[in-house]
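My questions are about this predicted structure, shown below with the sequence.
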Amino acid sequence: MKNLLLQIFTWWNGQTIGTRFFTWRSGKKIGEDEFGNVYYEGPETSFGVPRRWVIFNGPAEASAIPPGWHGWMHHRTNVAPSQENYQPREWEKAHKPNLTGTSGAYRPKGSLAGAGERPRVTGDYDAWTPGS
């Protein structure tokens, strides 16, 4: 029941009522990825390409779409990873979600959000002062 209320009153949790209705009415399930996201295809858009969408398993986060499905979603390929034996190339890195805003976010050395103190300024820098 809680999940249904979240879907009714928020757009970032799973699917909205409009998406649920559109999926029920004209969506064809194409496949599912390892994260539980479900991919659909529907009627053609005004550009003549089929409409494609994803219903996320959890919060709607575009970075949660793996590379193989990303290519299919953006019409770079017409063959979905579920319809072929998709294997990532050796140079493709494993998918990592966007951690911005979380405790796992990248904080480089010297960042105000990072731990520790900034290093002292070395002699190759002169601060500007008015009138100099």
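Looks like it arrived, so ask away. Being a predicted model, the structure only gives us computed values, none of them experimental. Numbering: from 1, shown residues only.

Only C-alpha atoms from now on, for both contacts and neighbour counts.
OK.

so what's residue 38 up against?
By Cα atoms under 8 Å, 6 or more residues apart in numbering, the residues touching residue 38 are 29-32, 54-57.

And it, how far from residue 7?
Counting by Cα to Cα, to the nearest Å, the gap between residue 38 and residue 7 amounts to 16 Å.

From the contact counts, what lies against the longest helix along the chain?
The helix spanning the most residues in the chain, taking DSSP state H as the definition, is helix 17-26. With contacts defined as 3 or more Cα pairs under 8 Å, 6 or more residues apart in numbering; DSSP states H and E, the packing partners of helix 17-26 are strand 38-44.

The strand it packs on: which residues count as buried?
By neighbour count with 16 or more other Cα atoms under 10 Å, strand 38-44 contains the buried residues 38-42.

Below is structure B, check it against A:
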Amino acid sequence: MGILNTLLSAVTWWNGATLNTMIFTRRHGKKVGEDEQGNTFYRNADDSKRWVIFNGEAEASRIGADWHGWLHRTFDEVPSEKPLKRKDWEQPHQENLTGTMLAYAPAGSIRAGGEPKDRRDYEAWVPE
């Protein structure tokens, strides 16, 4: 199964980097750092291009705010050298959980499980 996974990751963009991206990265890329999820960030020699090679599935919400800002040139300091100052109330970055079992389900939702709650704050409209 290892050869199949290697082949799939070489020809599909959602399994890491494609073959062309790996070749381009090897020839022109300069590694600038990694985030806590293992994603690797690169830039070319004149810093005209910046890119990421995901560790696993390519999901944009897996990139934290600091690296997202660096990729989109909001700031030039590499987050591994100068991380963002976080406030004490900020929670750590979490990827988008929409479509998973861990997604938020409000009270009364079918997905919340259990019995639906009796809503006394709602009265159904009845035509006259």
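Here it is on my side, so go on. Predicted model only: the values in this text are computed from it and were never measured.

Buried residues, the longest helix of structure 1. List them.
Neighbour count says helix 17-26 of structure 1 has 19, 23 buried, by 16+ other Cα under 10 Å.

What span of structure 2 is it aligned with?
Aligned by TM-score structural alignment, helix 17-26 of structure 1 falls on residues 19-28 of structure 2.

mean shift between that stretch and structure 1?
Taken over the aligned residues, the distance from stretch 19-28 of structure 2 to structure 1 averages 1.7 Å (mean Cα distance after the TM-score superposition for structure 1).

Start from the N-terminal end of structure 2 and give the helices.
Per DSSP H, structure 2 has helices spanning 2-11, 19-28, 65-71. These are given in chain order.

Reformat the buried residues of strand 38-44 of structure 1 as JSON lines; add distance to residue 18 of structure 1.
Conversion of the buried residues of strand 38-44 of structure 1 to JSON lines gives the following (distance: Cα to Cα, whole Å):
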{"residue": "38", "distance to residue 18 of structure 1": "16"}
{"residue": "39", "distance to residue 18 of structure 1": "16"}
{"residue": "40", "distance to residue 18 of structure 1": "14"}
{"residue": "41", "distance to residue 18 of structure 1": "15"}
{"residue": "42", "distance to residue 18 of structure 1": "14"}
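
And these, which is closest to residue 83 of structure 1?
Distances from the buried residues of strand 38-44 of structure 1 to residue 83 of structure 1 were compared by Cα to Cα; the smallest belongs to residue 39, at 12.1 Å.

where along structure 2 do the strands fall?
For structure 2, the strands identified by DSSP state E occupy 30-34, 40-43, 50-53, in order along the chain.

circling back to that earlier point, could you dump the helices of structure 2 to a markdown table with distance to residue 111 of structure 2?
Supplementary listing: those in a markdown table, determined by distance: least, Cα to Cα, whole Å:
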| stretch | distance to residue 111 of structure 2 |
| --- | --- |
| helix 2-11 | 34 |
| helix 19-28 | 40 |
| helix 65-71 | 30 |
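
Ok, which of those comes nearest residue 81 of structure 2?
That would be, of the helices of structure 2 and by Cα to Cα, helix 65-71, which comes in at 11.2 Å.
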